[in-house]
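[1] give me coordinates for this.
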Amino acid sequence: MSEINIANYKSPIGTIQIKGNEKEIHSIHFVEENIAHLNNTEAKEVQKCIQQLDEYFNGMRKEFALTLRPKGTEFQGKVWTELLKVPFGKKRSYLKQSKRLGDVKAIRAVASANGKNPISIIIPCHRIIGSDGSLAGYTGGVWRKKWLLEHESGNKQQSLF
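    Down below sits the predicted model:
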């Protein structure tokens, strides 16, 4: 197994920590601490991730082409796979997500699995909203979810940092 590499990527909405190796990405999450920009890794997939995040935040990328290896239960994996089917610029409710997974009663489990998504932005859990249109929760903060949805809808925002 390849050594895990870590890079801290400065995005318009805060520092994102990327963990991966030569062949796959394991996690991408926002870090709240004041972490210095760190990119001393040469792991190919991590470097590719940084480049694709740059393109995404610059409005030049709508889909990611990375090998993802999130760790979770079988059910979480199904939820995360379904998240990858939500198109750029679109939103889907937790209820609709549950229906697509075959069990409308699983809405809380689906919401919980969304919240445990270890690969933010690329596995787009930010595109899942409440049935009433509310933004509901987001592990990176609801304000980031709002920013990401506006970014993908074409509304212009300013960098917050």
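[2] for the rest of this, base every contact and every neighbour count on C-alpha atoms.
    OK.
[3] next, count neighbours for K156.
    Residues near K156, counting by other C-alpha atoms under 10 Å, number 10.
[4] residues contacting the residue nearest to V46 when sequence neighbours are not counted?
    Counting by C-alpha to C-alpha, 6 or more residues apart in numbering, V46 lies nearest to G20, which is 5.8 Å off, once chain neighbours are set aside. By C-alpha atoms under 8 Å, 6 or more residues apart in numbering, G20 lies in contact with 4-6, 26-27, 43, 45-46.
[5] structure for this one too, so we can compare:
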Amino acid sequence: MVDVAFGSVPTPLGDVLAAVTGEGVVAIDFNDSARARRKVLTRLGVPEVDDPGRTAQARAELAAYFAGELREFTLPLDWRLMSTLQRQVLGALYETVPYGKVTTYGDLAQSSGSGVPARAIGSIMGNNPIPIIVPCHRVVAGNGLGGFSGGEGVESKRWLLTLEGYLPPTLDWEL
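    Modelled structure (predicted):
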């Protein structure tokens, strides 16, 4: 039987929630809330378990990432909340765009081999169930940052790209 455990990490962008099945991280949310947890449980159709041991690696790696100490996640992922098309596009992103680098919506459309037009890539990024680890924040528009549906929107994207060194920090930026 599949079940899910939740763990939360305080970050500069809020309390980030990790949902972990026996296979791996299945979802990340920028806001640890009852609503976020219900959304995952409903989508999976499984019960919640209290298992801090299952979420320990996810919590540790997320905390290290937000502290600027981790550049590559080693967590196992559970891709079950993605359609085949999402898995193809987000899998290509996960495999090819490392920490501190970005790609454009158009380049990801082409490199993923999905046949999806660049304009539709944004929708796939906006529905990414595992943001941060599957780094949709690293996909930018050809003429700027583009949008972002996580956290506080484009400001969260800007913060993540600054953390990774892609964007220069502003005078008021803090880790």
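[6] can you pull the TM-score for these?
    Overlay of the two chains. TM-score (TM-score structural alignment, normalised by the length of structure 1): 0.85; 153 aligned residues with a C-alpha RMSD of 2.3 Å.
[7] R61 of structure 1 -> structure 2?
    The equivalent of R61 of structure 1 in structure 2 is L70 (alignment by TM-score structural alignment).
[8] isn't its match up against E61?
    Yes - look at L70 of structure 2 against E61 with C-alpha atoms under 8 Å: they come within range, at 7.0 Å.
[9] out of those two, which sits in the busier spot?
    Per other C-alpha under 10 Å, whichever of L70 of structure 2 and E61 has more neighbours is E61, with 20 against 16.
[10] name the helix or strand for that one, please.
    helix 52-66 (DSSP states H and E).
[11] other residues contacting that helix?
    Here helix 52-66 of structure 2 has contacts from 5-12, 18-22, 25, 70-71, 73, 75, 163, 175, using C-alpha under 8 Å, 6+ apart.
[12] return the members of those residues classed as buried.
    Neighbour-count burial (16 or more other C-alpha atoms under 10 Å) applied to the contacts of helix 52-66 of structure 2 gives 5-10, 18-22, 25, 70, 73, 163.
[13] sitting in helices, which of the residues you listed do you find?
    Of the positions in these, L163 sit in helices, assigned by DSSP state H.
[14] mind picking the two most distant members of the buried ones among the contacts of helix 52-66 of structure 2?
    Pairwise distances across these peak at 30.1 Å for G22 and L163 (criterion: C-alpha to C-alpha).
[15] can you give me the helices for structure 1?
    Under DSSP H, structure 1 gives helices at 44-57, 74-83, 94-100, 107-115, 142-153.
[16] give me the stretch of structure 2 that the fourth one matches.
    The aligned range for helix 107-115 of structure 1 in structure 2 is 118-126, by TM-score structural alignment.
[17] and the matching stretch, which residues are buried?
    Buried-residue list, stretch 118-126 of structure 2, by 16+ other C-alpha under 10 Å: 118, 121-122, 124-126.
[18] got the contact list for the closest residue to V134 of structure 2 other than its chain neighbours?
    Of all residues not flanking V134 of structure 2 in the chain, Y94 sits nearest, at 5.3 Å (C-alpha to C-alpha, 6+ apart). Residues in contact with Y94 of structure 2 (C-alpha under 8 Å, 6+ apart) are 133-135.
[19] sorry, back to before: let's have the buried residues of stretch 118-126 of structure 2 in JSON lines, adding distance to S111 of structure 2.
    As requested, those are exported to JSON lines (distance: C-alpha to C-alpha, whole Å):
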{"residue": "A118", "distance to S111 of structure 2": "11"}
{"residue": "I121", "distance to S111 of structure 2": "12"}
{"residue": "G122", "distance to S111 of structure 2": "15"}
{"residue": "I124", "distance to S111 of structure 2": "15"}
{"residue": "M125", "distance to S111 of structure 2": "15"}
{"residue": "G126", "distance to S111 of structure 2": "19"}
